[in-house]
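S.K.: Got a sequence here, can you build the structure:
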Amino acid sequence: MARVALFSFKPILDPAGNLAGPAIRPFEMARALAARGHEVRLLEPESASAAAPELSAGAGVDLGRWHPGRSLSPFVRDADLAILPQELVGRFTDLGPVPRVIDLFDPHFVSCLFNQAPHFDAEQAFYYAGKIHDLARALREGDLFLCAGGRQRLFYLGMLQLLGRINPETIREIDRLIRIVPLAAPEGEPAAGPPLIRGVHCSDDAPIVLWSSGIYPYLDAEIVLDAFLRLRAELPAAQLLFVGADNPTAPEMREGYRALRSRVENESIQGIHFHPWQPYEERGRIYHEVDVAVALSPPHLETELCFRHRIVDLLWGGVPVVVAGGNDLGEWTAREGAARILGEFDAGALARLLSEILSDRDKRDAMSRSARAMAEGPLSWERIVGPVDEFCRDPRPAPDLAARHLGVSLRSVLRIPLTDYRGLLNRARISYHVRGGLAGMLLRRGRG
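M.R.: Next up is the predicted model:
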């Protein structure tokens, strides 16, 4: 079994002591790999809450902390491999020869363009350029890349091709270079608890629609509010519950929440409820009281590439979902009968679809069963972690990076200006000779 150093870019717990959203994937992956017998050390930033070790001990993994201003090499010195999010790419230089798995499941460099667009100035342009630089560096140096679905795989394969990672040494083993490892659902079933609004702020039989997300620029909560106003004309008892609309961990993105809440108050819209994020272990109570959830974003690049954790969690909760089409998870959930795709992106179409689902209890029950079946089957960590477990059992450098792991530097050899056609040919010949010839010879000798 392998000794795995698994890095989280964010603290495991947020300031309130709850499992933080960006840390859910590394936290759950650490537990899944530990369950398969690997020695996992989950590493979070040193600024993390003091309560985190207790949570980690319960996860069955060892917890460590890396410091933003210090080397990461001590954490990988005795490891067989390192698993890192792309955000930590700036610290790759001191990892040494350890094979590295780069998790690219969240193409946040796309969503950040939407977040920054209203105020995209020179400072934001510099910030975005840094993200692209770090991404390119990660793609050059990773031995295995993880993505969330087929669309992301093609997206990253195009980048890898441009950076020369699709080459004679990797072309026949692309699955050794990039694997699909989506977000997975947690084990077990959501625990019930005191309701947030059912029987408290509305009747016990009121239809409840859920939005469980922040109000971010790449999403569309306004269409949900517009559709709800139309839905209330048909189902006057209907309620709309926003959970986590005001994200305390992202104060720079609260503008959408403030605008939405102001509209609700200014127009005196009834049946709207705002609640903060619930503790991770208690969030199941929400799913027990709602009838349907909405997770929508307009048709754009971020929507095509996304694989939303909130939708996976809703499936775990057995909640029927209305989703956007044009992305892997939305189409998958619709095929399995757990979700309905909003084909026409307007408030009237959404209101009609919500009314159809809310008016048919048998349909909702069938969607709920399909959602739970996905969470317990193809979206379970037991299934999802398979490709990572496979690499952990045989952690090897990517074929075209073998020279790096043997301590052979090609940088000085390849510093040839691309000034003309002849220079390009010479560089290609030298690169192929050094990588295929010298590195190949050393590998063959090393293997005996």
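S.K.: For the rest of this, base every contact and every neighbour count on C-alpha atoms.
M.R.: Noted.
S.K.: The nearest residue to Asp94 once chain neighbours are set aside: what's it in contact with?
M.R.: Here the nearest residue to Asp94 in space, its sequence neighbours aside, is Ser73; by CA to CA, 6 or more residues apart in numbering that works out to 5.7 Å. Taking CA atoms under 8 Å, 6 or more residues apart in numbering as the criterion, Ser73 is in contact with Asp94, Leu95, Gly96.
S.K.: One more sequence to fold, the one below, so I can look at both together:
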Amino acid sequence: MTRVLIITGDPIGPRMAGPAIRSWNMALALAEAGNEVTLMTTTKLQPVDAPFELTLVTPGENDAFAKLEQWCDVVVFQGHAMRQFEVLRTTDKITVVDIYDPMHLEMLEQGRELARATWELRVTTATEVLNEQLALGDFFMCASERQRLFYFGQMAALGRLSPTTYENDPHLEGLLSVVPFGLEGTPPAHERDTLKGVLPGINADDKLMIWGGGVYSWFDPKTLIRAVAKLAETRDTAKLYFLGTRHPGVDQMGIVRESHDLATELGALDSSVFFNEEWVDYADRQNYLTEADAGVSTHMSHIETTFSFRTRILDYLWAGLPMVVTEGDSFADLIETEGLGLTVPAQDADALAAALDRVLYDDAFIAECKRNVARVREDFYWKRTLAPLVNFVANPQHAADHAETRRRGVALGGKVPKPYGLRHDLRMAWHHLRHTGVTATVDKAVARLRR
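M.R.: Predicted coordinates:
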């Protein structure tokens, strides 16, 4: 039996988003394999039943974290944990780094609406955090073959692709494995009515498109809203529902208000386009998905798209939904190749409206898509996608170049500024005062105090 500590920076509780859901299912899989597991969040922990230990340790609680680090054999983490807890840079424990989210690429889009200096700071910080992890970790998990090739380039630049790591593992599968986001093996059940015949404006016999997950700046909900408004001119039963706009761990982005405003401008708000102003409980999302007729996901064309892994697509597979998505990412390739729905060019409202019409009203095409979805989704059950992690933990070992990575960690020592505490707060306050002004700085301080 291996003692495993899993760390996520997302809130754990009834309402969870992608990183927390992924960590939760890692904990489940490892516990079911006979390991002793503790799942730790650095932000917020709410009461929820779990067949493993749950704990909250916030950045700066170094004594509490030191006890967990001493207890475990393997640490699995994602996000900023290595930057937040200095001991992870020099630990003798085996470290597994989950890099399914290329957060430096994500920040290129997410930071667009920030002041230029803040945007550059966010991208630089995310890059430094990932470089540090890639330089020091023992085993890495990404979400797709595209990501694997991308990260190999970054790791090569950091010296991790060396004779030492290559000699007995020429494909480097023991260093970096593809561990996609997964879905539950038990099909979703419809336990209560949520939208059709319940939400004013959505009738029991309407054709419902669902946008799973949040609304973020790297997506393109506005082209979708235009397409739905256009489709509604001839198909008054076509309805679109955004499942969540208030992420439990991320501040609401400007694109949410822009989407509301556009739907209002087009006369589509609460007639053909609907928004959930909160976040659906993780266990309750099945009731929404099982009322849907199609899943949708639209995004812009940029580098973040190329290497992204849209986890909401897994919920569409789970619910057996035909899909319409923007072309350009790895899931779009899968949808095209396996006949799971349709892909459309970025920002083409006419093509999108035509595709939506087909997945909602072409019965023969819908039946074909559903047969294909039922076949393909088996490849994404958590039990299958998490197999590389479960196998690694069954026989955990340091990377072949561990001696060298240990020297790097010791050399870093305390040189990296801590992302918490009074000095960090003062440093960031000064940054925002210089680049965004007094009002914006005060607003940020008030928002933080309310969390």
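S.K.: Please point out which of the contacts of Ser73 of the first structure the second structure shares.
M.R.: Compared against the second structure with both residues aligned by TM-score structural alignment, their matches' CA atoms under 8 Å, the contacts of Ser73 of the first structure retain Asp94.
S.K.: neighbour-wise, which of the contacts of Ser73 of the first structure leads?
M.R.: Taking other CA atoms under 10 Å to define a neighbour, the member of those with the most is Leu95, carrying 17 neighbours.
S.K.: could you measure that one against Phe7 of the first structure, distance?
M.R.: Noted for Leu95 of the first structure: a distance of 12 Å to Phe7 of the first structure, by CA to CA, to the nearest Å.
S.K.: same thing with Phe114 of the first structure?
M.R.: 27 Å.
S.K.: Compare these two (neighbour count), which wins?
M.R.: Applying other CA under 10 Å to Phe114 of the first structure and Phe7 shows that Phe7 carries more neighbours, namely 25 against 17.
S.K.: Now do the SS call for the residue mapped onto the more buried one from the second structure.
M.R.: In the second structure, the residue matched to Phe7 of the first structure (TM-score structural alignment) is Ile7. For Ile7 of the second structure, the secondary-structure state derived from DSSP: H, G, I helix; E, B strand; the rest coil is strand.
S.K.: Ile7 of the second structure contacts His80, doesn't it?
M.R.: No: with contact defined as CA atoms under 8 Å, Ile7 of the second structure and His80 do not form a contacting pair (9.7 Å).
S.K.: okay, now the aligned residue in the second structure for Arg100 of the first structure: neighbour count?
M.R.: Superposed on the second structure with TM-score structural alignment, Arg100 of the first structure falls opposite Thr95. One way to gauge burial is a neighbour count; for Thr95 of the second structure, by other CA under 10 Å, it gives 26.
S.K.: Thought Cys72 was touching Thr95 of the second structure, still the case?
M.R.: No: under the criterion of CA under 8 Å, Thr95 of the second structure lies out of contact with Cys72, with a separation of 10.5 Å.
S.K.: average gap between the helix or strand containing Leu149 of the second structure and the first structure?
M.R.: Assigning secondary structure by DSSP states H and E places Leu149 of the second structure in helix 145-157. Mean deviation of helix 145-157 of the second structure relative to the first structure after superposition (mean CA distance after the TM-score superposition for the first structure): 0.6 Å.
S.K.: Please name every helix or strand in contact with that helix.
M.R.: Packing contacts for helix 145-157 of the second structure, counted by 3 or more CA pairs under 8 Å, 6 or more residues apart in numbering; DSSP states H and E, involve helix 116-136, strand 176-178.
S.K.: ranking the ones you listed by burial, who's on top?
M.R.: strand 176-178 (a mean of 21; mean count of other CA atoms under 10 Å).
S.K.: following that one, which helix or strand comes up?
M.R.: Assigned by DSSP H and E, the successor of strand 176-178 of the second structure is strand 207-211.
S.K.: Quick check: what element follows that next one along the chain?
M.R.: Downstream of strand 207-211 of the second structure, the next assigned helix or strand under DSSP H and E is helix 221-232.
S.K.: Contacts for whichever helix or strand comes after that next one next, please.
M.R.: Using DSSP H and E, the helix or strand that directly follows helix 221-232 of the second structure along the chain is strand 238-242. Residues outside strand 238-242 of the second structure that contact it (CA under 8 Å, 6+ apart) are 202, 206-214, 228, 231-232, 271-276, 360.
S.K.: change it to 7 Å
M.R.: Outside of strand 238-242 of the second structure, the residues that reach it under the criterion CA atoms under 7 Å, 6 or more residues apart in numbering are 202, 206-212, 232, 272-276.
S.K.: For Leu149 of the second structure, give its distance to Glu336 of the second structure.
M.R.: For Leu149 of the second structure, the distance to Glu336 of the second structure (CA to CA) stands at 22 Å.
S.K.: quick one: what helix or strand has Thr95 of the second structure in it?
M.R.: Assigned by DSSP H and E, Thr95 of the second structure belongs to strand 94-98.
S.K.: Would you mind getting the average deviation of that strand from the first structure?
M.R.: Relative to the first structure, and after both are superposed, strand 94-98 of the second structure has an average distance of 0.5 Å to its aligned residues, where the measure is mean CA distance after the TM-score superposition for the first structure.
S.K.: roughly how far out does the helix or strand just after that strand sit from the chain middle?
M.R.: Moving toward the C-terminus from strand 94-98 of the second structure, the next helix or strand (DSSP H and E) is helix 103-110. The offset between the C-alpha centroid of helix 103-110 of the second structure and the centroid of the whole chain comes to 12 Å, using CA atoms, centre = their mean, to the nearest Å.
S.K.: now what about helix 103-110 of the second structure, what contacts it?
M.R.: Under the contact criterion CA under 7 Å, 6+ apart, helix 103-110 of the second structure has outside partners Arg122, Val123, Ala126, Thr127, Ser217, Trp218, Glu304.
S.K.: Now it: buried residues?
M.R.: Met103, His104, Leu105, Glu106, Met107, Leu108, Glu109, Gln110 (16 or more other CA atoms under 10 Å).
S.K.: Kindly reformat those residues as a markdown table containing distance to Asp329 of the second structure.
M.R.: Conversion of the buried residues of helix 103-110 of the second structure to a markdown table gives the following (distance: CA to CA, whole Å):
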| residue | distance to Asp329 of the second structure |
| --- | --- |
| Met103 | 16 |
| His104 | 17 |
| Leu105 | 14 |
| Glu106 | 14 |
| Met107 | 17 |
| Leu108 | 16 |
| Glu109 | 15 |
| Gln110 | 18 |
